[in-house]
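Visitor: please work out how this folds:
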Amino acid sequence: MLAAGYAISGQLGPEIAHLAHLQTLNLSKNNFSGVIPLELSNCTLLESLDLSDNDFTREIPRSLKNLQNLKVLRFDSNSLSGEIPDGLFEIPHLETIYLNHNNFNGSIPSNIGNLTNVSKLWLNNNLLSGTIPHSITNCQKLGSLDLSYNAFSGGLPPGVGNCSSLYELAIVHSNLTGNIPSSFGLLDKLSHLDLSENRLSGRIPPELGNCKSLTELMLYTNQLEGEIPIELGMLSELQNLQLFENRLTGEIPISIWKIQSLRYVHLYNNSLSGKLPLELTHLKHLKMISLFTNKFFGVIPQSLGVNSSLELLDLMYNQFTSQIPPNLCFRKRLRVLNLGNNHFHGRIPSDVGKCPTLQRMRLEHNNLLGVLPEFLDNPNLAYINMTGNNISGKIPSSLGNCTNLTSIDLSMNKLGGSIPPELGNLVNLTRLSLAHNHLQGCLPPHLSTWKKLDTFDVGFNSLNCSIPSSLGNLTSLSTLVLEENRFTGGIPPFLSKLDRLSLLRMGGNLLAGEIPSSIGTLKNLRYGLDLRSNGLIGHIPRELGYLSSLQSLDISSNSLTGSLDVLNGMQALLEVNISYNGFTGSIPEKLMVLAKRYPSSFLGNPGLCVNCPLSDGLNCVGNSNFRPCAGSSSGGKKLNKSEIAMMALGLSLGVFLLLGFACVFLLCRRKQHEVLGREPMDDDEPLLNQIMEATENLNDRYIVGKGAHGAVFKAELGPTNVFAVKKLQFSDHEDGSRSMIREIQIIENARHRNLVKVEDYWFRKDYGLILYRYMENGNLHDVLYATNQQRKLEWSVRYKISVGTAHGLAYLHHDCDPPILHRDIKPQNILLDSEMEPRISDFGIAKLLDQSSASGTSISVSGTLGYIAPENAYMTVRGKESDVYSYGVVLLELMTKRKPSDSSFMEEVDIVGWVRSIWSETQDISAIVDSSLMEETVDSNIAEQIIGVLLIALRCTEKEPSSRPTMRDVVKQLQDVNPPQNSRYSKV
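Guide: I've put the predicted structure just below:
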């Protein structure tokens, strides 16, 4: 009975039992639903049963084991569930079993070895678990076995080589562990082997070289290690070799490059090394070769493109040198050319640009120079990335003929001239980045054709004229960056048409006039609005307050006036900079948190003040940068002039009296500090009593950390009131009291989101207490090295810690007056809150860098071994550069998860010397970073960020202090390596 593909629906009824003489039943590719009827087992003469590609549900009836004449059983592509009945594997004549693409669970029946006649067994794409039964090795006639996409435990049966008829074996993404059995070498008929996306370990068995029929060998995305066996070169029929994303080392055996049948070679994301041999150029059938993210070096053979059918060449993230050879497009088949992040130099061969089949070209972050090749003969080109080179000259107008282009990144070069209007022909563009060049002139008016453009970045050039109205037609834009140019005119009102904008940066131009109210209609603005350093005037329009999702606002260095009340409703703001304008009035309540964290972002507005109501003085605490608003604590009727005058006179007298009392009090307190270094603790203070009660009078079992001068206790006063109490011993440590006083003096006046905040403090005869908010994630040292640490420290978290710590140090060095040197930056002094936001702590040996000490030295050495700058080895040079060095060491620790004096380093070599040596020799990030980050480096954007942070760390740890960047520079450089929009690397 054949009724396949007739779109029959409904259920298969029990009446099927009446077809007692039925030998073939094929109802595949219909719309049957419901269960497989039990009565089907009465059709005992059935030899072929095919119910595939329907919607049958529930379990397979166990009674089907009665179909003892069955040879073909196909239930694939249904919605069957439950366990596979072991009775099926007792049907003696079964040759083909397709149960794939269902929802079967449980284990493969252990009696699978009874299927001595089965030649095809597909159980892939189910929910099977347990181990693969060893009895499967009894299936001597088994030719095609597919167990992929299940969730097995354990590894491959060691005796799998006994299945001597196997020609196809696929167990992909099935959680396999252990080694690949050497018995695979017995499978001389095997042509297709795919064990990819598992957790297989150990070495690739050399016995695989005996599988002379292999045409496809796919072992990618495992944990295989060691060298590629030379015996694989004996696979004379091999066409497809995919070993990428493992831990393979050493050189690729020459014997492999002599396999003339090779078409696809994908070995990327390993630690392979060596040069590309000339034998590679003799592979006439080679279509694709991907070797990116390895340690290959040397030159690309000159004749690589001459004798091959090469379509894809990806050598990114290696150490190739010399020039890009010509003739890569000799056969005019090349579609993808990825050579980025190497050390290529010289000019880009002109024929590369003229390859008519080329679709993607990545040459970023090399040392390429000269001019861009003409792209006139390249209509298929869809993707260009040449950022981070030394390419000069003009952007060729012929680029406008590549009408299939979707992404262009020519940023960070030395391109000059104007943007050619022919680029307006690129109607498929989604991303255009020309930032950090020397472009001049106006933006061409022919931009309205870019209907698909998502990102437009021309920042940091010398473009001028007014912003053309044609930009208003780019309605798909989410990122618009025009900053640091010379654009004139006003902020164009047509920006309101760009309702998908999430980032708008126009700072550092010559824009004038008022901020148009129409910007308030950009409801999707989320990541940032930057209008800084222009000539803007007037008030902030009230419509700006409608940007409820905006996280970052920078309108600093303009001539804006009026009130900040508009910003009070912007709930999502995490960063705001309104400095150096003419704003007046009180800082809105919602901005007070940001004003406390980033006071420098509010400076330069002498008319600003903070409210200090009598009922709640918290708004003024720690805000010595701002004056209190006049009459902020009064509330009643409006005063007349005489009343105001009398009040002013009274206030003046009161202020003088208070100042007098304050001076006497401070002089007495200073004298007491100078003589005793301490003052008595008030035992009647409620908060102190609560602290002592919560810690049972500072019982040792509440200790969460210890330092040089004492211990830190955890005090829980309630679900939201958890504190850390730092107890500093005075009696056993002569410097204890001085350290405490120094810490309080410094940290009380330094307020920043990335610095710890002193909540309160008390002195006693033998010790003092400093009260901080408790940091839920402890310190960075424990997060990195604690043996019981279960949280994986992703790169995004490490980057966040790097940036936050840099912000905190930049504040100490550049926003405090006088500047503050921490002098003991290390992971133990970087605390992490519940969101892994860092807080710099422990200012016990910090110094105020006033004019008298700016160039002074001291014989005493402060800091911790391993973090002390070289110039401080024998005497302390009081400069910010020493903090920068310590910060650089912390960055290296964050990336490597190694301590400054790790035992794996060579004798007399610290982390700085070790990293610098490896990087200079190999330029290989995988040899440096923490192994737990390796999976993330598959994403080329993350790999680029890690390399960028590594280079910053190396600059911070330069031996010569004058060669180190300032912490302000570090913050800027960290932001540059993690732009809001990154191009995603996609494999073709």
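Visitor: CA only for contacts and neighbour counts going forward, please
Guide: Fine.
Visitor: ok, the residue lying closest to residue 373 once chain neighbours are set aside - how many residues close by?
Guide: Counting by C-alpha to C-alpha, 6 or more residues apart in numbering, residue 350 is the residue found nearest to residue 373 once chain neighbours are left out, at 5.1 Å. Applying other C-alpha atoms under 10 Å, we find 15 residues neighbouring residue 350.
Visitor: next: residue 314.
Guide: Around residue 314 there are 22 residues (other C-alpha under 10 Å).
Visitor: quick one: residues contacting it.
Guide: 289, 290, 291, 292, 336, 337, 338, 339 (C-alpha atoms under 8 Å, 6 or more residues apart in numbering).
Visitor: and which of these is nearest to residue 327?
Guide: Taking C-alpha to C-alpha as the measure, residue 337 is the one of the contacts of residue 314 closest to residue 327, at 12.5 Å.
Visitor: one more to line up against the first:
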Amino acid sequence: MEGVTSWAHSVYILLFFSLFLHAQSQQLQSNEQTVLLRLKQYWNNPPLLVQWTASSSPGSHCSWLGVNCTGGSVTELVLSNMNINDTAPSFLCDLGNLTKLDLSHNNIPGGFPKALYNCSKLQYLDISQNYFVGPIPSDIDRMSNLQYFSVAANNFSFDIPPAIGRLSQLRSLYLYQCQFNGTYPAEEIANLSNLMELALAYNTKLIPSAFPVSFTTKLKKLTSLWMTDMNLMGQIPESIGNLESLHFLDLSRNPLTGKIPSSIFTLKNLSSIYIFGANLSGEIPQKIESLELEVIDLSANKLTGSIPEGFGELKKLKSLVLMFNQLSGTIPESLGRLPALTDVRLFSNNLSGVLPPDFGLFSPLEGFEVNKNQLTGTLPENLCFNGKLLGVVASDNNLTGKLPESLGNCSGLLIVSVSNNRLSGKVPGGLWTLFNMSIVQLENNGFSGDLPDRISPNLSRIEISSNQFSGNIPESIGSWKNLKVLDASNNLLSGSIPGEITDLALLETLLLDQNNLSGSLPEVINSWDHLSMLNLSNNRLSGQIPGSISLLPVLTQLDLSKNQLSGNIPSQLGTLKLTVLNLSSNQLTGRIPDELNNLAYSSSFLDNPGLCASNPEILLKACSSQSRSSSKSSKNLLFIILAAVFASLTVVVVCAYALKIYRDSRRDIGYTWKLTPFLKLDFTESDILTGLMEQNVVGSGGSGKVYKVPIDHWQGRCVAVKRIFNSRKLDHKLEKEFLAEVRILGKIRHANIVKLLCCMSSESSKLLVYEYMENRSLDQWLNRKKRPLLLSGGSGDVPLDWPTRLKIAVGAAQGLCYMHHDCVPPIIHRDVKSSNILLDSEFNAKIADFGLARMLIKPGDIDTVSAVAGTFGYIAPESAHTRRVTAKIDVFSFGVILLELATGREANDGDEEMSLAEWAWHHLQEDRPIADALDDEIREAGYLHEMISVFKLGIICTAINPLTRPSMKDVLYVLKQWSDSYGSPLQKKAVDEYAAAPLPRISKRAQPQNDYHSKLSPDTF
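Guide: As a prediction, this is how the structure comes out:
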């Protein structure tokens, strides 16, 4: 009986203990759910966390997005890309069993979240790709259990603290792409004996230092070493061969010197090696033992000698990139037999001999670029044997023979570029019609045959100048709908130019000069809206110049010289804004249109005996006048002689200047450029320089031009390149200041600030390379004269609707707010205007162009726009009498943009020579209704109260006294109150109340800005 009682007692105790543990578990789960819901509320309910809702079901939170549990308790929070905009709260560590926290790719501001010190079990922490600022704490080693630590792509600055080296459990350390501007603790990091992955790349402000030899002797478990662009100096130590576990090595874009250590190619586990854009010299080591290599990128160095024969033994090699070096000799035949090879980039070297005939036969070759060498022989016949080939670029060599017939059956082919060789024969017929074909470049060869009747629907560029193509231009050319560039100059084409050619609505460049074309010029009816360059010179064209040419809206270069054209020059031709016009050597008669009677076209009409000019500086033959007296004629004769002398001198000066410009442009393609990257680039220096062609110009200003440069012809990707001209070499101090400012901007990462990808510098100019924005700039949408024909491929004069304008205002305000309030130190733009608000394909606004061109002007030099930094209409009043630059000058300029959005007027578009801001104030001063000032194109669209509210906010921002202007944080707060709850009763109520707020009467003798701002301050919002 006693035994039974004892047994029952034991069962009772076990049951009680089990129930107690269950209750404890349920309590823990309930507490964890409470913490998570509190976290969601703290972060203002991010849309992606909508699934996080309270539930009485035990453990239900373990199935929420981003939440992982072990044993019913939360151990992992993976909240990457959740659009979190606030800090990490201290109560987050109430999740007591948390071992992994991933908050990467959000918008979290502030300093390093020390509250995470309380997460005592944390082993994995990733806060990369946010907006953290300041130093990494000197006591970071308190997080002693960390095995994975990533703070990459933030704005952390100062030194990397030595305490990092006391995180003894670390396996992975990612510190890349921050703004550290001191030192990094190389010796302490070398003590992390368990470290497997180390990333310090793209910390361009670190104090220059040598490659740490201690890394090579102590970090025996290291598998990945990423140290791109972090000011490494000196030589790569031979002891790097001690890193026997290394798989990935990237030392690119550092000012290294000396040779490539031979020990690198003895690392038997090494699969990827990147040391491009350094300053290495000498030959590539010939002894190759790293048979696991898949990627070799040693491009953009000063390497000499030959390509090692040992590369032909790398059976796993996929990518061989040796471009921009000084390599010579032949290409080893064994490379053509590598079974995994997909990417071959050997261009811009001194390689000679024939190409290995087996290229493509044994491997899935995708890219083949061997241009700018001294190669001879023929192109390999089997480049597309495995059907994977995307592009062949072999221009600027001495290749002979025909294009391989197999290219005509290569279905994936996107580009064929073989210009400047000695190739001949007919182009394989199938090449023109390959569905994916985008670019065909065959210039300067001996190709013959007719132009194709049919081409690929995706073909955008045909460049076949200086060949022997003959026959007529086919009438079917009207079906080449996506063609943007047709350059068939200097061939043997004959017959007339078919009228169907004017159906090519996307055509930007048409060059048919130096052929045997005859007949009349086709009429331009309603197409060619994008044509900027037209050259039909050196043919046998006859008849009159069609007046319809004047309908081409963006034509800038027109050359019809050396033909048999007759009749008058159409008077409408003077309405075009031509930078190049040549009508010389024809049979034209009559008077030159008045708009063309100036020295800009002084050589445009030569050798047309029947032409006369009212301006004797243009032609010696002046148009006759019966009322002219003999004395007046003699005076005019003297004037003509003097004018001829002046014109001759002008020609000399212009030619000298043109020669200088030509020489400067030729330097662009040399090796005098310095490239400073701010992100990992997928394009080269050559991609940018070769794209600086006139037909790629999309804008211009006092400091230079802006180009749309294609960087990936296969995928159609482009970048925007702003070229800042400089007439003289910059002094060292100015150069350093410019690069320092550029580097700051290059590190800014915000959704509403355009990405500055890199900077390129030469003695004659600077190139700033930005992401390309499809919808251009805000001013082009507000200005009815500039407004492009966009919007879903439609046409017509379509204004921006009000919701889109408000969205743009909020986006631009967010970008400026980040610069003023979240950057350390704050960044003041100084040239905020609607042309510097760029719009992507979804009309998201991004701030651009930080006035860098003005930095190239020395003190005392005269700015071509204004002695005061900025643009007329946007310049704050205090800028005229003080050099002190504050954030309030940006607020003033942004207020002008708000007025532009509300009124549809331009910043310099006021009555009686007033700016828009002055005009808006006078409009109120005269007690006129605000509604009368609003954009009449959208005023009746149901958003009247919102437009009035934005107009008032613009008034507040454009106060004369900068102290009465709100901060950008206040402005953004007001705009977001209207946009975040767009269309809701709350939003409608707020806007209606604000729009209905009475405005006080103002004496004309008063300063209206001060009076208004005393009553309409941000405190009243």
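Visitor: just give me the match in structure 2 for the residue nearest to residue 373 of structure 1.
Guide: Superposed on structure 2 with TM-score structural alignment, residue 350 of structure 1 falls opposite residue 357.
Visitor: remind me, longest helix of structure 1?
Guide: For structure 1, the helix with the greatest residue count under DSSP state H is helix 641-676.
Visitor: distance check, the residue positioned nearest the centre of structure 2 against residue 760 of structure 2.
Guide: Note on structure 2: the residue nearest the mean C-alpha position is residue 771, at 1.6 Å, using C-alpha atoms, centre = their mean. Going from residue 771 of structure 2 to residue 760 of structure 2 by C-alpha to C-alpha, to the nearest Å gives 15 Å.
Visitor: am I right that residue 372 of structure 2 falls within a helix?
Guide: No: looking at residue 372 of structure 2 with DSSP: H, G, I helix; E, B strand; the rest coil, it is coil, so not inside a helix.
Visitor: need the counterpart of it in structure 1.
Guide: Per TM-score structural alignment, residue 372 of structure 2 is aligned with residue 365.
Visitor: quick check, its match in contact with residue 391.
Guide: No: using C-alpha atoms under 8 Å, residue 365 of structure 1 makes no contact with residue 391, being 11.0 Å away.
Visitor: these two: who's more crowded?
Guide: residue 391 (26 against 23).
Visitor: what residues are up against that one?
Guide: Contacts of residue 391 of structure 1 (C-alpha under 8 Å, 6+ apart): 368, 369, 370, 371, 372, 413, 414, 415.
Visitor: of these, which is the most crowded?
Guide: residue 415 (26 neighbours).
Visitor: on that earlier part again, distance of the match of residue 372 of structure 2 from residue 557 of structure 1?
Guide: 34 Å.
Visitor: circling back to that earlier point, contacting residues for the residue nearest to residue 373 of structure 1?
Guide: Contacts for residue 350 of structure 1 were tallied using C-alpha under 8 Å, 6+ apart; they are 326, 373, 374.
Visitor: the first one - that's part of a strand, no?
Guide: What it means is residue 326 of structure 1. No: counting by three-state DSSP, residue 326 of structure 1 is not found in a strand; it is coil.
Visitor: that one maps to what in structure 2?
Guide: Here residue 326 of structure 1 is matched to residue 333 in structure 2, going by TM-score structural alignment.
Visitor: which residues does the nearest residue to its match once chain neighbours are set aside contact?
Guide: Excluding its sequence neighbours, the residue lying closest to residue 333 of structure 2 (C-alpha to C-alpha, 6+ apart) is residue 356, at 4.8 Å. Contact analysis of residue 356 of structure 2 by C-alpha under 8 Å, 6+ apart lists 331, 332, 333, 334, 335, 336, 380.
Visitor: got the contact list for residue 528 of structure 2?
Guide: Per C-alpha under 8 Å, 6+ apart, neighbours of residue 528 of structure 2: 502, 503, 504, 505, 506, 507, 508, 552.
Visitor: what separation is there between residue 769 of structure 1 and residue 692 of structure 1?
Guide: Residue 769 of structure 1 sits 11 Å away from residue 692 of structure 1, going by C-alpha to C-alpha.
Visitor: more crowded one of those two?
Guide: More crowded of residue 769 of structure 1 and residue 692, by other C-alpha under 10 Å: residue 769, with 22 against 15.
Visitor: please report the distance of the spatially closest residue to the more buried one that is not a sequence neighbour from residue 190 of structure 1.
Guide: Leaving aside its sequence neighbours, residue 769 of structure 1 sits nearest to residue 727 (C-alpha to C-alpha, 6+ apart; 4.7 Å). Distance of residue 727 of structure 1 to residue 190 of structure 1, given as C-alpha to C-alpha: 71 Å.
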